[in-house]
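[1] Take this sequence and fold it.
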Amino acid sequence: MKLKTGFTALVVAGLLAGCAVPTAKQSVNMQTCKVENQMQQTTLYYGLTRQGGKLITAQEWQQYVDNDVTPRFRDGLTTFDAQGQWLGSNGKVTKEPSKALMLIHSVDAQTNAKIDTLREIYKSHFAQESVMRVDQPVCVQF
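    Have a look, this model is predicted:
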């Protein structure tokens, strides 16, 4: 019975080892990333509540993605649902349903301009104060 218990413990330990949180040493180091694999990840965060409280519908969001985002980023993109919270210019904390748009792209002035254009289109069309942008270097392999 001891042998079976010891074996079970080893199997469980082996399975749990795969659940370990990566340490800083295990994360991707951009200095060791091949130049051809170096790209930028930009995530844009969009609030879905207009001034006055009316929600931007799923259909309106999809039209924005289809008509404004996709033509500028035909190689691909990812969107996902989020729940946002932010401090408005009125000093009040606002909680609202949100969307996030993730783009993986080369770093160049043309791409940067496309991303900023997307932010301005959304703010103008849906009367938003801002669209948050987060950029970070990534090492990408396909």
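[2] When you work out contacts or count neighbours from here on, use the C-alpha atoms and nothing else.
    Will do.
[3] Which residue ranges of this protein form strands?
    38-47, 78-87, 93-105, 132-139 (DSSP state E).
[4] Okay, angle between the longest one and strand 78-87 too, please.
    So the one you mean is strand 93-105. Using axes from the mean of the first three to the mean of the last three Cα atoms, to 10 degrees, one finds that strand 93-105 and strand 78-87 are set 150 degrees apart in direction.
[5] Same question for the shortest one.
    Angular relation of strand 132-139 and strand 78-87 on a 0 to 180 degree scale: 130 degrees, by the same axes, to 10 degrees.
[6] Next, the structure of the following sequence, for comparison with the previous one:
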Amino acid sequence: MSRAVPQVVTRSRLAVAVATVAILAGCGALPSAPEPSRACAAGFEAFERDTLYFGRAIPAGGQVSDAQWTAFLDAVVTPAFPKGLTVIDAAGQWRGASGSVMRESSKLVVLLHPRSSRDDTAIAGIIGTYRQRFGQEAVLQERQSVCVRF
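    Down below sits the predicted model:
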């Protein structure tokens, strides 16, 4: 009989552990885009919102000027997203690879678009071009699935 009690306790613990894993497994997987019929209300479409954070301080010295930013926006970003975008002026800070905190003026570009590999490639190209052209360590990309109505 002394052996039966530990087996019951072990089975109970196992059942609790299995239930916990099953519950937590459901928390880890979120859909990459809402399905219009399930997640978006009537009249809305499932889109992605990508926000790109462009620091204007140039690590080698100086800053991306207004003229340089406008030229980049006109030549690189606008052709990739000709239907529209939003640019926001911001002040930001981040800790770079050197470990020091960098404070700099920034530009945020908000892109709303249906999810597609073409747009993913275009965004990667925008980020790569900015990093190379202005010697940037990084450009932050934030993505959220959203429902939009025009």
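[7] returning to that earlier point: winner for burial among the strands of the first structure?
    Among the strands of the first structure, ranked by average contacts under mean count of other Cα atoms under 10 Å, first place goes to strand 38-47 (a mean of 21).
[8] average gap between it and the second structure?
    Comparison of strand 38-47 of the first structure with the second structure after fitting gives an average deviation of 0.3 Å (mean Cα distance after the TM-score superposition for the first structure).
[9] which other residues reach that strand?
    Residues from elsewhere that reach strand 38-47 of the first structure (Cα atoms under 8 Å, 6 or more residues apart in numbering): 30, 84, 96-107, 128, 130-140.
[10] And the aligned partner of residue 81 of the second structure in the first structure, how far from residue 80 of the first structure?
    When the first structure is aligned by TM-score structural alignment, residue 81 of the second structure is paired with residue 73. According to Cα to Cα, to the nearest Å, residue 73 of the first structure stands 16 Å off from residue 80 of the first structure.
[11] how far out from the middle of the chain is the longest helix seen in the second structure?
    Criterion DSSP state H: the longest helix present in the second structure is helix 4-28. With Cα atoms, centre = their mean, to the nearest Å as the basis, helix 4-28 of the second structure stands 35 Å off its chain's centre.
[12] Ok, stretch 75-82 of the first structure next?
    Here stretch 75-82 of the first structure is found 7 Å from its chain centre; the criterion is Cα atoms, centre = their mean.
[13] same thing with stretch 38-46 of the second structure?
    Distance, stretch centre to chain centre, for stretch 38-46 of the second structure: 21 Å (Cα atoms, centre = their mean).
[14] Without its sequence neighbours, what residue ends up closest to residue 51 of the second structure?
    Sequence neighbours aside, residue 110 is the residue nearest to residue 51 of the second structure in space, at 4.5 Å (criterion: Cα to Cα, 6 or more residues apart in numbering).
[15] Now which residue in the first structure aligns to the one you found?
    Alignment note (TM-score structural alignment): residue 110 of the second structure maps to residue 102 of the first structure.
[16] can you tell me which residues contact the closest residue in space to residue 50 of the second structure that isn't next to it in sequence?
    If you skip the residues right next to it in sequence, residue 50 of the second structure has residue 143 as its closest partner in space, 4.5 Å away by Cα to Cα, 6+ apart. Shown in contact with residue 143 of the second structure (Cα under 8 Å, 6+ apart): 48-51.
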